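>>> Got a sequence here, can you build the structure:
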Amino acid sequence: MQHDRRRFVRGIALSGLHRSPACFAISYFRAFVIDIRTVSSFSRTQEKVFASPGELRAAVRAGRFAGQTAGQCPGYVQTNVVILPAEYADEFAEFCGANDRPCPLVAMTSPGDPRLPDVAADADLRTDVPRYRVFRGGAADRVEPTDIRGLWRDDFVGFLLGCSFTFEAALVAAGLRVRHIDEGRNVPMYRTNRPCRSAGRFAGPLVVSMRPYRRDQINEVVRITGEFPRMHGAPVHVGDPAAIGIADITKPDFGDAVTIHEDELPVFWACGVTPQLALVAAKPEIAITHSPGHMFVTELRDEAFREVVHIAS
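Below you'll find the predicted structure:
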């Protein structure tokens, strides 16, 4: 079964299949209760911007860096992290396959093995994420550790999911500045009223990240981010936050609010925090994720995940 599951997941991660819009059905879904106020706020200014993922991970491992990772290691893939007991792994893989806009699967570990040699030769999932969230029975601990070696189990399976931080370098290169990076903040993230497809015990609402842009910039923003389908791809919504169940754009459920100018519209992307709300429904005895905005940085290049469509003239 383990061999079949890994082959199934590899197929999802490498083929980019199942890009179904079903996750974005318009029917209302009651959001699961989670204490979002426990999410740590990070320093408004980073002490250092790392160019090398290896240097950043070494700093994280040594306890010298525990901040959010937006703007770090430009040109390299950042990922969301979900760590689960093996008995939940098949169902979670199915959840990712059914909802691959918010949960695009990049890699997974073998049970009990925290290493990820295909994405970063020296990496260790127990120490190389700046800040973790620990869920027990679906509830998040108030304390967010920076090292989970003491919690690691022989049956843990780690999943890496694509992250929109990956396409931000391409936006900046095109002259489309990213507000939360400019303001030294975490990206704002919101739960919506759009349900994801359920898979076994996993179910929950779509979570979105937001970046504001002017109307004349939006077509280019959509084009560029759409070239990264395994990093959440093009936006799922532009404009009125209330249309997707967001009552107050100035009060994100995760991350930090950013400035939205009068000539700008909020642009929303599917977000890899979505699985954290699905954990609330699944209620595993224990599960571990990254803290929102505090990603695992790989050695993979972002251009390897860019799918540019050339149209013949």
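>>> rest of the way, CA atoms for contacts and neighbours
Will do.
>>> show me the contacts for A234.
By Cα atoms under 8 Å, 6 or more residues apart in numbering, the residues touching A234 are V222, R223, I224, T225, G226, E227, F228, W269.
>>> I'd like to know which of the residues you listed are buried.
Neighbour counting with 16 or more other Cα atoms under 10 Å marks V222, I224, T225, G226, E227, F228, W269 as buried within the contacts of A234.
>>> Contact partners for the last one?
Read it as W269. Here W269 is in contact with S164, V208, S209, M210, H232, G233, A234, P235, V236, H237 (Cα under 8 Å, 6+ apart).
>>> The third one: what's it in contact with?
By Cα under 8 Å, 6+ apart, the residues touching S209 are V187, P188, M189, Y190, F268, W269, A270, C271.
>>> export the buried ones among the contacts of A234 to TSV and tack on secondary structure?
Converted to TSV, the buried ones among the contacts of A234 look like this (DSSP: H, G, I helix; E, B strand; the rest coil):
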residue	secondary structure
V222	helix
I224	helix
T225	helix
G226	helix
E227	coil
F228	coil
W269	strand
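>>> if we can go back for a sec, give me the subset of the contacts of W269 lying in strands.
Residues of the contacts of W269 located in strands (DSSP state E): V208, S209, M210, H237.
>>> Another for comparison:
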Amino acid sequence: MSPDFDRADPHAVRLAARTGALTGHTAHLAPGRVQANLAILPVALAHDFLRFCQRNPKPCPLLAVSEPGDPMLPMLGRDVDIRTDVPRYRVWCDGELVSEPTDIRDLWRDDLVAFLIGCSFSFEAAMLADGLPVRHIEQGTNVPMYRTNVPTVEAGPFGGPMVVSMRPLTAAQAIRAVQVTSRFPAVHGAPVHLGDPAAIGIADIGKPDYGDPVEMRPGEIPVFWACGVTPQSVIEHARPPFSISHAPGHMLVTDLSNSAVAVM
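Below is the predicted model:
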């Protein structure tokens, strides 16, 4: 990464996304600040999706919901514009991915509602502070994410399997990671599974459905957290005429501090 903006400043990170200086993933940017997954839907589907999030708080912990047609989210930080401040978006029509723009101002409509959902990138600062390794940060890649066979609770047209993110840890480290991340229920909280990937329907740990594979070292086990890409997968399955999401790993970086969403 080139040092063309202050990577510790959440507002600077958003401006970098807005200007196109940042188009890659946001892992380890603005440490200590809450990052958010994105789902944008027409208002006609917003109530059903809100109920889906409420029924599935592990993969879909809601941080904020916009007013219909209003792209500004002042509750998440200074000058937050959801049309420009995510490094890369995904645009869906009838469940099919049609483009991955870095700006959606020309696609914004008066009937759109933005849902911001907690992201596991937020608790990684606490893991690192506790001396726990985060392999995708060590390798400079995106976190690996997988579709599972774990069902979500349906609401209207929305339903389908949970998506999880994975971080390799030793057994002792995994126990500590459970303790550390349990303090952050607003950003997925404790892991949902440890160990055998096949037990949750993952056939090949080396081939994630989203993100990048990471090295598994001797003595390590895969540790899986509920992932905010779940809503994207669910929306894809529901096949609404039009929706927008973030590209996996390309989050909205907010001004909220991780300590503000932690349970002490």
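>>> now what about the TM-score between them?
The TM-score (TM-score structural alignment, normalised by the length of structure 2) is 0.98; 262 aligned residues with a Cα RMSD of 0.9 Å.
>>> circling back to that earlier point, which one among the contacts of S209 of structure 1 gets closest to R115 of structure 1?
Nearest to R115 of structure 1 among those is C271, at 24.4 Å by Cα to Cα.
>>> so that closest one makes contact with V207?
Yes: C271 of structure 1 is in contact with V207 according to Cα atoms under 8 Å; the separation is 5.4 Å.
>>> what do those two both touch?
Shared contacts of C271 of structure 1 and V207, defined by Cα under 8 Å, 6+ apart, comprise P102, M189.
>>> so where do the helices sit in structure 2?
Using DSSP state H, the helices of structure 2 run over 10-19, 43-55, 121-129, 135-139, 171-181, 230-238.
>>> Show me the one of the ones you listed that comes nearest L97 of structure 2.
Of all those, it is helix 230-238 that lies closest to L97 of structure 2, at 8.4 Å by Cα to Cα.
>>> In structure 1, point out the residues matching the closest one.
Mapped onto structure 1 using TM-score structural alignment, helix 230-238 of structure 2 spans residues 274-282.
>>> Grab the most central residue of structure 1 for me.
Nearest to the geometric centre of structure 1 sits G272, at 2.9 Å (Cα atoms, centre = their mean).
>>> Wait, that one touches P102, no?
Yes: taking contacts as Cα under 8 Å, G272 of structure 1 lies within contact range of P102: 5.2 Å.
>>> Quickly list what's touching both of those two.
V207.
>>> Need the counterpart of V134 of structure 2 in structure 1.
Aligning on TM-score structural alignment places V134 of structure 2 opposite V178 in structure 1.
>>> And L62 of structure 2, by the same measure?
Under the alignment (TM-score structural alignment), L62 of structure 2 maps onto L105.
>>> what's its match in contact with, if anything?
Contacts of L105 of structure 1 (Cα under 8 Å, 6+ apart): V9, I12, A13, C96, G97, F159, L160, L161, G162, R230.
>>> if you set the cut-off to 6 Å instead, what comes out?
A13, L161 (Cα atoms under 6 Å, 6 or more residues apart in numbering).
>>> R191 of structure 1 versus the counterpart of I175 of structure 2 in structure 1, what's the distance?
When structure 1 is aligned by TM-score structural alignment, I175 of structure 2 is paired with N219. Here N219 of structure 1 is placed at a distance of 25 Å from R191 of structure 1 (Cα to Cα, to the nearest Å).
>>> So for the two, which sits in the more crowded spot?
Between N219 of structure 1 and R191, counting by other Cα atoms under 10 Å, R191 is the more crowded of the two (24 against 10).
>>> isn't the more buried one right up against V207?
Yes: counting by Cα atoms under 6 Å, V207 is a contact partner of R191 of structure 1 at 4.3 Å.
>>> any common contacting residues for these two?
In contact with both R191 of structure 1 and V207: no residue, using Cα under 6 Å, 6+ apart.
>>> Name the nearest residue to K207 of structure 2, ignoring sequence neighbours.
Once flanking residues are discounted, K207 of structure 2 sits nearest to P213: 6.4 Å by Cα to Cα, 6 or more residues apart in numbering.
>>> Could I get the full set of strands for structure 1?
With strands called from DSSP E, structure 1 shows them at 76-85, 105-108, 115-116, 120-124, 132-136, 139-140, 156-162, 189-195, 205-214, 237-238, 264-270, 287-290, 296-301.
>>> And stretch 243-252 of structure 1, end to end?
With Cα to Cα applied, stretch 243-252 of structure 1 spans 16 Å between its terminal residues.
>>> go on, stretch 83-93 of structure 1?
End-to-end for stretch 83-93 of structure 1, by Cα to Cα: 12 Å.
>>> go on, stretch 170-178 of structure 1?
10 Å.
>>> ok now that stretch, how far from the chain's centre?
20 Å (Cα atoms, centre = their mean, to the nearest Å).
>>> Can you list the buried residues in it?
Neighbour counts over stretch 170-178 of structure 1 (16+ other Cα under 10 Å) mark A170, L171, L176, R177, V178 as buried.
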